[in-house]
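Trainee: quick one, what's the 3D model for this:
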Amino acid sequence: MTSSRRVIIGISGASGAAIALEMLRVLAALQVERYVIVTRGAEHTINHELGPDGREQIGALATVEHPQSDLFAPVASGSYVMDAMLVAPCSMRSLASIAYGTGEGLLCRAADVTLKERRPLVLLAREAPLHEGHLEAMLKVTRMGAIVSPPVPPFYAGLTDLDDLVRQTAARALATAGIDPQTNLRRWQGATEQVVSPLLKGSESA
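Mentor: The predicted model follows:
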């Protein structure tokens, strides 16, 4: 057994790098060890979506960062005990590689190890609309034990702005992986009162 929890955060080239950044912030506050893998496609997405210091922020929040090309990293072996892995965002290319076991780079190898060791693997699949190939790959990884969890906004949580949406999406994904995000997640308390998200108020007059 490890003395503290260990989680792998894989970041692929799909849109949604802010979700991974928020996950790392939450895990750091929870004192969970963070093993980060960034694909080549993600390097470009991070710069585009998070700005010139986005990559530095991600690196600073990592306990350990392994290059995508390093197939000899500890997380490439099942003997290196991890508690869970999340891929956020998960491109269709990465999802397909995981589904068909191609071992394309360290991210997909680590995901393959997570599956074979029967550990939680959560894939925040980011694509729309979906064609049959996407759906088949999602079904395949689900049957293998992964959880496909697209970053769907929880509008019932009274989201105030885009940052709030990202925070709740990240917290929900961590909870799905078995990591309690504590007060970061707004949990459903029943329909005791109407909550209209400020993000939706512009459509009230429609």
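Trainee: alpha carbons only for contacts and neighbour counts from here, please
Mentor: Will do.
Trainee: most centrally placed residue in the protein?
Mentor: Nearest to the mean C-alpha position of the chain, by Cα atoms, centre = their mean, lies A88 at 2.8 Å.
Trainee: how about the secondary structure of that one?
Mentor: On the three-state scheme (DSSP: H, G, I helix; E, B strand; the rest coil), A88 is labelled strand.
Trainee: isn't it right next to G13, touching?
Mentor: No: with contact defined as Cα atoms under 8 Å, A88 does not reach G13; the gap is 9.3 Å.
Trainee: mind listing what P89 touches?
Mentor: With contact set as Cα atoms under 8 Å, 6 or more residues apart in numbering, P89 has these partners: 10-17, 19-20, 123-126.
Trainee: and the helices in the chain?
Mentor: In the chain, helices defined by DSSP state H lie at 17-29, 40-50, 54-61, 92-99, 105-116, 132-144, 162-176, listed in chain order.
Trainee: could I get these as TSV with distance to V152?
Mentor: Below are these laid out as TSV (distance: least, Cα to Cα, whole Å):
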stretch	distance to V152
helix 17-29	12
helix 40-50	19
helix 54-61	23
helix 92-99	16
helix 105-116	22
helix 132-144	16
helix 162-176	7
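Trainee: among these, which is nearest R5?
Mentor: Closest to R5 of those is helix 17-29 (Cα to Cα; 9.6 Å).
Trainee: which strands or helices does the closest one pack on?
Mentor: For helix 17-29, the packing partners by 3 or more Cα pairs under 8 Å, 6 or more residues apart in numbering; DSSP states H and E come out as strand 6-11, strand 33-38, helix 40-50, helix 54-61, strand 84-90, helix 162-176.
Trainee: now show me the structure for the sequence below, then we'll compare the two:
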Amino acid sequence: MSDKKRLVIAMTGATGAIYGVRMLQVLRERDEWETHLVISSAGLVNLKYELDMERAALYELADVTHGINDIASCIASGSFKTEGVVIAPCSMKTLAAVAHGFGDNLISRAADVALKERRKTVLVPRETPLNLAHIRNMASVTEMGGIIFPPMPAFYNKSDSVRAMVDEGVGRILDMFGVDATGLFKPWTGLDG
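Mentor: Next up is the predicted model:
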């Protein structure tokens, strides 16, 4: 049995495939972490469109990959110990499924398992503007203990590239799981810091 910490990284068809990819790249460098990846079919379309990246290249970044419809997968059970789940990016469809416990695929099921087991569950929604259904679904997930983390850049860092803005979001998310995110973002230390 591995003594590595396990983190489920799920990717949906919302814009922002770079967030899931970058998270996998960072965790690939951390020997103490084991990543479990699941991506939706719309996520694969977006991966190709936004990053010109094929499924095989994405899968190489993960330690373990799971099919979107593999409800018998280990990550579909609470008895399989993980540190939690990150859905990055998270579509409004997936947000709604998580908010209402509708585990119709492995992404929403893995999030449901993490929530019921009281494990950290972070959704990175990429939609704007938000309608009332989106806001209510975010509130529901928050009330269940999940974390809604829209990838909004902090301008005090004076980031000069998309990569730096993505790294800041990824670093802050991974920091919530106790991953050493040194170098990915600069924490605010006040005006004198």
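Trainee: on that earlier part again, mean neighbour count, the helices and strands packed on helix 17-29 of the first structure: which tops it?
Mentor: strand 84-90 (a mean of 27; mean count of other Cα atoms under 10 Å).
Trainee: what's the mean gap between it and the aligned bit of the second structure?
Mentor: After superposition onto the second structure, strand 84-90 of the first structure sits on average 0.7 Å from its aligned residues (mean Cα distance after the TM-score superposition for the first structure).
Trainee: quick one, that strand and helix 105-116 angle?
Mentor: Relative orientation of strand 84-90 of the first structure versus helix 105-116 (axes from the mean of the first three to the mean of the last three Cα atoms, to 10 degrees): 130 degrees.
Trainee: now the angle from strand 84-90 of the first structure to helix 40-50?
Mentor: Calculated by the same axes, to 10 degrees, strand 84-90 of the first structure forms an angle of 70 degrees with helix 40-50.
Trainee: how much does stretch 17-24 of the first structure stray from the second structure?
Mentor: Mean deviation of stretch 17-24 of the first structure relative to the second structure after superposition (mean Cα distance after the TM-score superposition for the first structure): 0.6 Å.
Trainee: to M1 of the first structure, which of the helices of the first structure lies closest?
Mentor: Minimum separation from M1 of the first structure across the helices of the first structure (Cα to Cα) falls at helix 105-116, 16.2 Å.
Trainee: now the closest one: buried residues?
Mentor: Neighbour counts over helix 105-116 of the first structure (16 or more other Cα atoms under 10 Å) mark 105-115 as buried.
Trainee: got it, and stretch 174-190 of the second structure?
Mentor: Of all the residues in stretch 174-190 of the second structure, those buried under the rule 16+ other Cα under 10 Å are 174, 177, 179, 181, 184-185.
Trainee: and which of those residues is nearest E143 of the second structure?
Mentor: Distances from E143 of the second structure to these, taken by Cα to Cα, are shortest for F177, at 19.4 Å.
Trainee: ok, back up a step: ok, the residue nearest to the centre of the first structure - contacts?
Mentor: Contacts for A88 of the first structure were tallied using Cα under 8 Å, 6+ apart; they are 9-12, 16-17, 19-20, 123-125.
Trainee: what about it, distance to M1 of the first structure?
Mentor: Distance from A88 of the first structure to M1 of the first structure, counting by Cα to Cα, to the nearest Å: 26 Å.
Trainee: what of D53 of the first structure?
Mentor: From D53 of the first structure to M1 of the first structure the distance is 36 Å (Cα to Cα).
Trainee: ok, the two, which is more surrounded?
Mentor: Ranked by neighbour count (other Cα atoms under 10 Å), D53 of the first structure and M1 place D53 first, with 10 against 6.
Trainee: quick one, what contacts that one?
Mentor: By Cα under 8 Å, 6+ apart, the contact list for D53 of the first structure reads N47.
Trainee: ok, now G10 of the first structure?
Mentor: 36-39, 85-89, 107.
Trainee: make JSON lines from those and add distance to L30 of the first structure to it.
Mentor: Output for the contacts of G10 of the first structure, formatted as JSON lines (distance: Cα to Cα, whole Å):
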{"residue": "V36", "distance to L30 of the first structure": "16"}
{"residue": "I37", "distance to L30 of the first structure": "20"}
{"residue": "V38", "distance to L30 of the first structure": "22"}
{"residue": "T39", "distance to L30 of the first structure": "25"}
{"residue": "M85", "distance to L30 of the first structure": "16"}
{"residue": "L86", "distance to L30 of the first structure": "16"}
{"residue": "V87", "distance to L30 of the first structure": "19"}
{"residue": "A88", "distance to L30 of the first structure": "19"}
{"residue": "P89", "distance to L30 of the first structure": "21"}
{"residue": "L107", "distance to L30 of the first structure": "23"}
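Trainee: how about those residues, which pair is most distant?
Mentor: Farthest pair in those, by Cα to Cα: T39 and M85, 15.1 Å.
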